[in-house]
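**Q** Sequence plus the predicted model coming up.
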Amino acid sequence: MTVRGLPMTVPAPGLPERVRIHEVGARDGLQNEQATVPTEVKAEFVRRLAGAGLTTIEATSFVHPRWVPQLADAEQLFPLVADLPVELPVLVPNERGLDRALALGARRVAVFASATESFAKANLNRTVDEALAMFAPVVERAKADGVHVRGYLSMCFGDPWEGAVPVPQVVRVCRALLDMGCDELSLGDTIGVATPGHVVALLAALDEERIPVGALGVHFHDTYGQALANTLAALQHGVTTVDASAGGLGGCPFAKSATGNLATEDLVWMLHGLGIDTGVDLGRLVATSAWMAGRLGRPSPSRTVRALAHKADEDLKEQ
């Protein structure tokens, strides 16, 4: 399927040939919705994302329903999408969450740490080191079972309570997560305050710590319109995994200043214009986000979805 108005492809030097998009719309994108999204709609969302060519789709989170009520249906949702030929990571906050995920056959899990004490307290009611100690047996057990483990690290650039976060502080927690056994790390700009120079400084410090760039992904929020600029800076540094949310859905229920994630469509538009392969069919992805926006009862915040809405409407009629 083609899209009218595809960007002109003009490759730039020093960029990767391919980027793996870690799609978080079905989990991070929906977790902050006030109205409960039916399980069947979530499952259809994941299926449509897979149909658009996304190969890593974060499906849900096995947290206690009191923490994130929107994801209380994890046990019901996961079996509805488990047959898809894509990777379906799930979040697990502790060993109980890991037990629930493994019982359903999950083979990719993620733990979620914080670079700051304030957010660790707000999100997990623990200090940074107490949270790491809680995750250690989760990671150990998952790795013993041959399960891939991702470590999310929130507040890598700024914290709503503490302000700017010192780079060495972030590096320390990154090192702890990798030493614990995490296969990859996602560097989160949870409140969207990062700028390209800050991104480069953090990645350079991780280089000095000999943390391989191949183990890193980036997760930017677009609060100040910097998500694509920050992503490009990370790509120029060698990062090839980028988190994004279809339609720009999402925020963080534990950080009220966190607005939407980088929209997957906006990311794909930029990457395809740079000649970087993603495997994603932009037309089908736009149609999927337009469909979900209709289910949520409001327009998609993605600029690319809005720009191509006329084409998305035509695609929806074909589905």
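**A** All right, it came through fine.
**Q** Please make it C-alpha for all contacts and neighbour counts, starting now.
**A** Will do.
**Q** Quick one: the strands in this structure, in order.
**A** Per DSSP state E, the chain carries strands over the ranges 20-23, 56-57, 60-61, 90-91, 108-114, 148-154, 158-159, 163-164, 184-189, 216-220, 241-244.
**Q** dropping in the other structure now:
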Amino acid sequence: MAPNNSFSSFILVGVPSLEAFPTCLGILFCSGFVLALVGNGLVLLVIGLDKSLRDPVHCFLGMLAVIDVVMVTSVVPKMLSVFWLNSTEISYVACFVQMFLVHSTTSEESGVLLAMAVDRYVAICHPLRYKAILSRQTIAQIGLAIVVRALLFMVPMTGMVTNLPYCRSRVVPHSYCEHMAVAKLACTDPRPIGLYSVVESSLIVGMDMAFIAVSYGMILRAVLRTNSCWKALSTCGCHICVLLLYYIPGMLSIYAQLFSSGIPVRTQVLLADLYVTLPTMLNPIVYSMRTKQIRQAMIKVLFSRKVHA
């Protein structure tokens, strides 16, 4: 039950002003959901079965795949039930669990992307010390730090949103329980929560993007005069494109919720939907399937009866 509230559930709209196109929207997000599950599922299957894939980079790829599966699964199934089954109601508890999962996994994904950039820097610039620097203990500590950072960000924010008194409309003008869309339904001023979200998100994204930029800059400087220059540029270019597709819609969505009332609500919702679904679909292709070892192991798993360690 929700203390101090007059109701125990919310109503999800889907995409405001596009309610007349539930079939098209459902097909779009369902296709992305299936591709994300298949791609990340294959990555996890291959890494789990092939004992040769135990380098630090493979550990980070596995972390990224798990986070992507949790992120997309926490949002899209309910979204599809809104579009196709008109099942718009979501319980108070389920709403805040979904909110916590979505926003904590976005922070964790940013941390893993940073860890992968550092991994590539160490592998290219310090190859002889690669496994010594990124030992199993170090990887475990990095993974723990990523999770703890996400919890330190999301637990206070979820607590703040949960404890708000909700006495207005229970209709959430969004596809899922995005924290600001829910907070705006409260009887009190939601701006403190919005400012907290903007400050924390800016710190996390700003710090991660700065370190990622430094890592890729040092990688490019190291390979600029080698024969692998164009290959490195191609790989870094693909990675940077996916990073931009992840960070830009996410930050635009957060800032638009608080500062830009002139931006149509449907645009804000589609931006939020984009940064939750699109990277989860592209990450397995850009980060995993472009890796030679992953491709070879995937061929073994799919077309051979036995995977050799």
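**A** On my side now, so go ahead. What you are looking at is a predicted structure, and each value in this text was computed from that prediction instead of being measured.
**Q** And the TM-score between these chains?
**A** The TM-score (TM-score structural alignment, normalised by the length of structure 2) is 0.26; 146 aligned residues with a CA RMSD of 6.7 Å.
**Q** ok, back up a step: which one of the strands of structure 1 is the most hemmed in?
**A** Highest mean neighbour count among those (mean count of other CA atoms under 10 Å): strand 60-61, with a mean of 28.
**Q** Could you tell me which residues make contact with the nearest residue to A297 of structure 2 once chain neighbours are set aside?
**A** Excluding its sequence neighbours, the residue lying closest to A297 of structure 2 (CA to CA, 6 or more residues apart in numbering) is V46, at 6.2 Å. Residues near V46 of structure 2 by CA atoms under 8 Å, 6 or more residues apart in numbering: I294, A297, M298, V301.
**Q** rerun that using 10 Å as the cut-off
**A** Applying CA atoms under 10 Å, 6 or more residues apart in numbering to V46 of structure 2 gives the contacts 40, 53, 62, 294-302, 307.
**Q** top of those by neighbour count?
**A** N40 (27 neighbours; other CA atoms under 10 Å).
**Q** Next secondary structure after the helix or strand in which D68 of structure 2 is found?
**A** If you go by DSSP states H and E, D68 of structure 2 is part of helix 56-85. On the C-terminal side of helix 56-85 of structure 2, the nearest following helix or strand under DSSP H and E is strand 89-91.
**Q** what packs against that next one?
**A** For strand 89-91 of structure 2, the elements it packs on are strand 9-12, helix 56-85, helix 92-125, judged by 3 or more CA pairs under 10 Å, 6 or more residues apart in numbering; DSSP states H and E.
**Q** do that again at 6 Å, thanks
**A** Strand 89-91 of structure 2 is packed against strand 9-12, with contacts defined by 3 or more CA pairs under 6 Å, 6 or more residues apart in numbering; DSSP states H and E.
**Q** Show me how far the strand it packs on is from its chain's centre.
**A** In terms of CA atoms, centre = their mean, to the nearest Å, the centre of strand 9-12 of structure 2 is set 23 Å apart from its chain centre.
**Q** With stretch 192-199 of structure 2 instead?
**A** Average the C-alpha atoms of stretch 192-199 of structure 2, do the same for its chain, and the two points are 19 Å apart (CA atoms, centre = their mean).
**Q** picking that back up, the helix holding D68 of structure 2: which residues count as buried?
**A** Neighbour-count burial for helix 56-85 of structure 2, counted by 16 or more other CA atoms under 10 Å, picks out 56-69, 71-76, 78-80, 82-83.
**Q** that older thread, mind putting the strands of structure 1 into TSV with distance to R284 of structure 1?
**A** What follows is the strands of structure 1, written out as TSV (distance: least, CA to CA, whole Å):
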stretch	distance to R284 of structure 1
strand 20-23	15
strand 56-57	15
strand 60-61	22
strand 90-91	24
strand 108-114	25
strand 148-154	28
strand 158-159	35
strand 163-164	38
strand 184-189	26
strand 216-220	23
strand 241-244	16
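**Q** Nearest approach to L282 of structure 1 belongs to which of those strands?
**A** Nearest to L282 of structure 1, of all the strands of structure 1, is strand 20-23, at 12.8 Å by CA to CA.
**Q** outside of the closest one, which residues touch it?
**A** T56, I57, T241, V242, D243, A244, S245 (CA atoms under 6 Å, 6 or more residues apart in numbering).
**Q** if I look at the third one, how far off is A133 of structure 1?
**A** In this case it means T241 of structure 1. T241 of structure 1 sits 27 Å away from A133 of structure 1, going by CA to CA, to the nearest Å.
**Q** Ok, E208 of structure 1 next?
**A** The gap separating E208 of structure 1 from A133 of structure 1 is 25 Å, by CA to CA.
**Q** And for K42 of structure 1?
**A** Going from K42 of structure 1 to A133 of structure 1 by CA to CA gives 33 Å.
**Q** between the two, which one's more packed in?
**A** Of the pair K42 of structure 1 and A133, K42 is the one with more neighbours under other CA under 10 Å, namely 24 against 12.
**Q** Now A227 of structure 1: closest residue in space, sequence neighbours ignored.
**A** The shortest distance from A227 of structure 1 to any non-neighbouring residue, by CA to CA, 6+ apart, is to F220 (5.3 Å).
**Q** That neighbour and A233 of structure 1: what is the separation?
**A** Between F220 of structure 1 and A233 of structure 1 the computed distance is 12 Å (CA to CA).
**Q** same question, D266 of structure 1
**A** D266 of structure 1 is 16 Å from A233 of structure 1, where distance means CA to CA.
**Q** Also A204 of structure 1?
**A** Separation of A204 of structure 1 from A233 of structure 1 (CA to CA): 12 Å.
**Q** ok, which stretches of structure 1 are helices?
**A** Per DSSP state H, structure 1 carries helices over the ranges 39-51, 74-81, 95-103, 117-124, 128-144, 167-180, 196-208, 227-236, 264-273, 282-296, 303-307, 309-318.
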